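J.: Dropping the sequence and predicted coords here.
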Amino acid sequence: MSGVVSKVAVLGSGISGAVCASTLARNGLSVTIFESARGPGGRMSQRREITEDGKELLFDHGAPYFTVSNADMLGIVHDWEARGLVAEWKENFGSFDFVSKKFVDIEKERLSKKYVGVPGMNSICSALCHEPGVDRKFGVGVGRVEWLEDEDSWSLIGLDGQFLGRFKGVVASDKNIVSPRFTDVTGRPPPLDSRLIPELAVKVKEIPVSPCFALMLAFEEPVSSVPVRGLSFKNSEVLSWAFCNSSKPERSTISEQWVLHSTDEYAKGVIAQMGLKKPSNEALAKVADELFQEFLDTGLNIPRPFFKKAHRWGSAFPAASIAGEDKCLWDGKKRLAICGDFCVSPNVEGAVLSGLAASAKFIEILSCL
C-alpha cells in the first residue's frame, strides 16, 4: 500500500463497526474496515455448513434476533426494513422448566417486536460494509496499532507483519484491543499498547464476559413436540435457550434448523478445563453431545438430527457496560474511538448506538481530518 494517509480505519465488521463505518462514509469520510474473518458480522455472523451429502445449512449461531427500545435505533431499523435488510420475526416464544418438565410463560401476545436480518443476521453488516465510501479488507487481521507522534497519525501492521496503511483516526470495535485476553487466546500481545491510551485502557482491559457454546442442529422432520419457535430454559445448568432458525423470515425450509446456547456456567466449566486456545474438534464434539443430551433430557420427543455441531463464543458476550452516557470511549488528541455493545448494553441495539456515538466523535472534528 502507498504511504498516503487515509482517513479512518475501523477494526472489526460486527454491527457496531459496520454502523460506524457506513455513517462515516455517508458523511464524506474515507473509511477502511479491517476484519480478520472471511466476512462481516461478528456475533451477527451466519455460519455456513455443508453436510456430507452436500446439503447447505445456514445458522445464525450468535445473536438470534434483536429488539428496539431507543428512538434513534427505531429510525435506523425502519430504514433497514425499507431496504429489505430486516424483517419482524412473528413467532411465539416461551420458557421450559426442567423441574416441572413443562412449558411456562408462553407468550399470549408479543410484548416487543423481534427483528432479524434477512436472509441472515449478517445481511445488515454486509450491506453496511458495502456502502459507497467503505473500503473492505476481509481476512486481514490487525496485529499492531502504532501511534506516530511526529506524523500525528496511526500506523496499522497486519498479523503477518504487512504494513496496512497510515490513518488519521482509528475506531476499535473489539474490546480485546488492549486486553490480556487477546494474548491468552492468540499468544500474541494485544494490538494496541495500553500505555498509549492509559485512561481508556483501564476501562477496557478487564471487561467481564460471559462465554457460551452454541449448538447447531438440523432435522429432517419438524420438532413438533416444541410448541414455540424460541424458548428459554429454567433450572438447567447446561442450556440457556433454543431457537428454530428455519422459522425466521426468508430462511430455507428444506430442513428444520435449531440453534441452542449453553449457560455461561457450563461454558466457564468447559473453558476452565480446555483453556482459551481454539478448541479441538474432539472437544467441540463432546460439547455438542452434552448440549444435545440436555435437550433430550427435557423429556420432549426430540428427533435425531442429521447435523450436529458446536461452536465456542469465548468472550463475545460482555457482562458490563463501560461508557455510560457517552456510549463510546474517545481519545480526542489521538483520534481513537472504542465502541461496541460493551460500551452501552450487551445486545445489538447497544452495539448500534455505540457505533453511532463513535462516528459522531469523528464527524465533530471533520475539519481536522
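T.: Thanks, I have the structure now.
J.: Could you use CA atoms for every contact and neighbour count after this?
T.: Will do.
J.: Please verify my assumption that residue 241 contacts residue 264.
T.: No - counting by Cα atoms under 8 Å, residue 264 is not a contact partner of residue 241; they are 11.4 Å apart.
J.: Put this next to the first one:
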Amino acid sequence: MEDGTELRFDHGAPYFTVSNDEVARVVSGWEARGLVAEWKAMFACFDREAGKFTDFEKEGTIKKYVGVPGMNSICKSLCLEDGVVAKFGVTIGRMDWIQDRSSWLLASLDGRDLGHFDYVVATDKNIASPRFSGLTGRPPPLDLSLLPQLSMMIQDIPVRSCFALMLAFSEPLTKVPVQGFSFNNSDYLSWAFCDSSKPGRAHVPLNS
C-alpha cells in the first residue's frame, strides 16, 4: 500500500477442518510447533434473497485451523523436514513403474534421472494444462504428451473455475457481524472471510 504496509491474503483454502483421528494427531503436532492455530471466530451464512445472515455458528462448534502466519506455512515446513528434497521449476517428462523395486522412476523433460519414489501425487489438474505455459512462460510440471494413459485420467477430472477477489478496507466493516460466511441463493458468490481476524496475521511495514 502507499503507506508501506504489506498486505497478505490466503487466496486459496481459507481454513481446514479435521475429522480423522490420525490426521488430528498430525495437526496437533503442527499446532505445538506453531505452524497452525485454531481460528476461533464467528461464522454464518448470508442469504441473498432474504438479505440477512442466518445459521450462526458459534466458536467451537466445528474447529477450523489455519496456517500461521499463512496457509502455506505447512508446505514450507514439510519442505524442510529431514530427508525431504524440494525441487522447483522441474518438468516431469517420464514416469515408469519399476515392478521389481515397487517404485516410480521419474525423469525430467530433458531426460535427467530424478530418482525412485514410492508415491506420485498430482495436486492440481493445471500442472498438465497448456494454460500453465501461457501464465508462467515455462513448460507445465507434467508433460502429458509422453504419458497418454495419465493424460486420459486427468482429462476426466471435472473442473469448476473459481476466482478469488482480495479486498482491503481502511476501516473495520462493523456492519458485518461475523468473520466468515457462505452464501445462499447466489449464482456467483460462494464465501467471504476476514483474513485479518485469523491468528498470527499482522500488517507488516515493508521497511521493517
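T.: In hand now; what should we look at? Given the structure is predicted, the values throughout are model-derived calculations rather than measurements.
J.: Just the TM-score for the two chains, thanks.
T.: Superposed pair, TM-score by TM-score structural alignment, normalised by the length of structure 2: 0.80. Supporting alignment: 195 aligned residues with a Cα RMSD of 3.0 Å.
J.: which helices and strands sit right next to the longest helix seen in structure 2?
T.: Counting residues, the longest helix found in structure 2 (DSSP state H) is helix 21-32. The contact analysis (3 or more Cα pairs under 8 Å, 6 or more residues apart in numbering; DSSP states H and E) places helix 21-32 of structure 2 against strand 36-38.
J.: and the strand it packs on, which stretch of structure 1?
T.: Counting by TM-score structural alignment, strand 36-38 of structure 2 pairs with residues 86-88 of structure 1.
J.: Do you have the helices of the stretch 151-300 of structure 1 handy? List them.
T.: Assigned by DSSP state H, counting those that start in this stretch, the helices in the stretch 151-300 of structure 1 fall at 180-186, 198-204, 264-274, 281-296.
J.: Quick one: residues in contact with the last one.
T.: The contact list for helix 281-296 of structure 1 (Cα atoms under 8 Å, 6 or more residues apart in numbering) reads 213, 215, 238, 239, 260, 262, 302, 308, 309, 310, 311, 312.
J.: what angle do it and helix 264-274 make?
T.: Angle, helix 281-296 of structure 1 to helix 264-274, by axes from the mean of the first three to the mean of the last three Cα atoms, to 10 degrees: 150 degrees.
J.: Onto which residues of structure 2 does the very next helix or strand once past helix 281-296 of structure 1 map?
T.: The C-terminal neighbour of helix 281-296 of structure 1 among helices and strands, as given by DSSP states H and E, is strand 307-318. On structure 2, no counterpart of strand 307-318 of structure 1 exists by TM-score structural alignment.
J.: cool, stretch 285-298 of structure 1 as well?
T.: Using TM-score structural alignment, stretch 285-298 of structure 1 lines up with nothing in structure 2.
J.: next one: stretch 213-220 of structure 1
T.: The counterpart of stretch 213-220 of structure 1 in structure 2, counting by TM-score structural alignment, spans residues 163-170.
J.: Pull out the buried positions in the matching stretch.
T.: Buried residues in stretch 163-170 of structure 2, counted by 16 or more other Cα atoms under 10 Å: none are found.
J.: Quick one: end-to-end distance for that stretch.
T.: For stretch 163-170 of structure 2, the first-to-last residue distance is 23 Å (Cα to Cα, to the nearest Å).
J.: How about residues contacting that stretch?
T.: Contacts of stretch 163-170 of structure 2 (Cα under 8 Å, 6+ apart): 9, 11, 12.
J.: 7 Å instead?
T.: Stretch 163-170 of structure 2 is contacted by residues residue 11 when judged by Cα atoms under 7 Å, 6 or more residues apart in numbering.
J.: Secondary structure class of residue 45 of structure 2, three-state.
T.: Secondary structure, DSSP: H, G, I helix; E, B strand; the rest coil: residue 45 of structure 2 is strand.
J.: does it really touch residue 185, like I thought?
T.: No - counting by Cα atoms under 7 Å, residue 45 of structure 2 stays clear of residue 185, with 10.5 Å between them.
J.: Looking at the two, which is more packed in?
T.: Taking other Cα atoms under 10 Å, residue 45 of structure 2 and residue 185 do not tie; residue 45 has more neighbours (20 against 12).
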